[in-house]
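K.L.:
sharing a sequence plus its predicted fold:
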Amino acid sequence: MARFLVILSDKQRGRLSDALLLAHVRHLRTQAALGHLILCGPFTDDDGALQVLEATDAAAAQRLVEADPFVREGYYRRYGLHAFIEANEANDWLIGAAQTAANRLAPDVDAEAVPEAPRAD
């Protein structure tokens, strides 16, 4: 499974009916229960929203986005879909990943020499 960042944009403010909102929430609940929706939410500037989806490929992720009533009914008229690689402590923040290696200037950084982040007390 791959992860995808969805950026919803071109919001049609003032056009949100109760029926559309409830249909959207049903869609989110279903996708979360199926393990496809990792997180979602609107931007604080009320201009768009994001979703993080898990799907087998970009085509499957696109189908999930287009099944969302907010997209299907044009409440958000545009979206961007971007596959991404999650960086986290378990994969050492991708320091040894092929993509990281391909973008490095030179292999002169020893992964063991990367300083630890300060810990909060």
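P.N.:
Yep, it's here.

K.L.:
okay, CA-based contacts and neighbour counts for the rest of this
P.N.:
OK.

K.L.:
for the biggest helix by length in the chain, buried residues please.
P.N.:
Assignment by DSSP state H gives helix 18-33 as the longest helix of the chain. By 16 or more other Cα atoms under 10 Å, the buried positions in helix 18-33 come out as 24, 27-28, 31.

K.L.:
residues making contact with that helix?
P.N.:
With Cα atoms under 8 Å, 6 or more residues apart in numbering as the contact definition, helix 18-33 has outside contacts at 37-38, 67-70.

K.L.:
how distant is whichever helix or strand comes after it from the center of its chain?
P.N.:
Counting by DSSP states H and E, the next helix or strand C-terminal to helix 18-33 is strand 37-42. Distance of strand 37-42 from its chain centroid, counting by Cα atoms, centre = their mean, to the nearest Å, is 7 Å.

K.L.:
ok, structure two:
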Amino acid sequence: MSEAPSFEEFKRYVILLSLNPGRRLDEELIREHVAHLRELDRNGQLVICGPFLDYKGGMVIIQADSLEEARGIAECDPFVKSGAENYELRTWAISCEENQHLGMG
């Protein structure tokens, strides 16, 4: 009999980035942001990311050991550090067949 999956292993953190009014993203800042994303990827923390096509901002989904660690990652993003963007942090549970849709399927 297989052991039920721990829902903790299906937890991710979503960083929602929004451009602050009157601010813009120049090429240098975007390159710094991309370097930050590459570092997260090298560390095995980046799940997926990208800009919204219908909104001035984007989303970065990461793996972290805690909400505090996720907040630290968000606050180290050059977009946030520069004040060009603000962020909202959400804790997200992945619903899938492997965890029987969070035990409900």
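P.N.:
Sure thing, it's come through. Since the model is a prediction, treat every value here as computed from it, not as a measurement.

K.L.:
need the TM-score from the superposition.
P.N.:
Remark: TM-score between the superposed chains equals 0.80 [TM-score structural alignment, normalised by the length of the second structure]; 96 aligned residues with a Cα RMSD of 1.9 Å.

K.L.:
if we can go back for a sec, what is the nearest of the contacts of helix 18-33 of the first structure to residue 56 of the first structure?
P.N.:
Distance to residue 56 of the first structure across those (Cα to Cα) is lowest for residue 37, with 12.8 Å.

K.L.:
map the closest one onto the second structure.
P.N.:
Taking TM-score structural alignment, the alignment pairs residue 37 of the first structure with residue 46 from the second structure.

K.L.:
residues in contact with its match?
P.N.:
Contacts for residue 46 of the second structure (Cα under 8 Å, 6+ apart) come out as 37, 40, 60-63.

K.L.:
okay if I get the residues you listed as CSV plus distance to residue 25 of the second structure?
P.N.:
CSV is the format used below for those (distance: Cα to Cα, whole Å):
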residue, distance to residue 25 of the second structure
37, 16
40, 20
60, 17
61, 20
62, 22
63, 26
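
K.L.:
which one among those residues gets closest to residue 16 of the second structure?
P.N.:
Relative to residue 16 of the second structure, the closest of these is residue 60; by Cα to Cα it sits at 6.6 Å.

K.L.:
helices of the second structure, residue ranges please.
P.N.:
Using DSSP H, the helices of the second structure run over residues 27-42, 67-76, 78-81, 100-103.

K.L.:
export these as TSV, with columns for distance to residue 13 of the second structure.
P.N.:
Converted to TSV, the helices of the second structure look like this (distance: least, Cα to Cα, whole Å):
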stretch	distance to residue 13 of the second structure
helix 27-42	13
helix 67-76	7
helix 78-81	16
helix 100-103	16
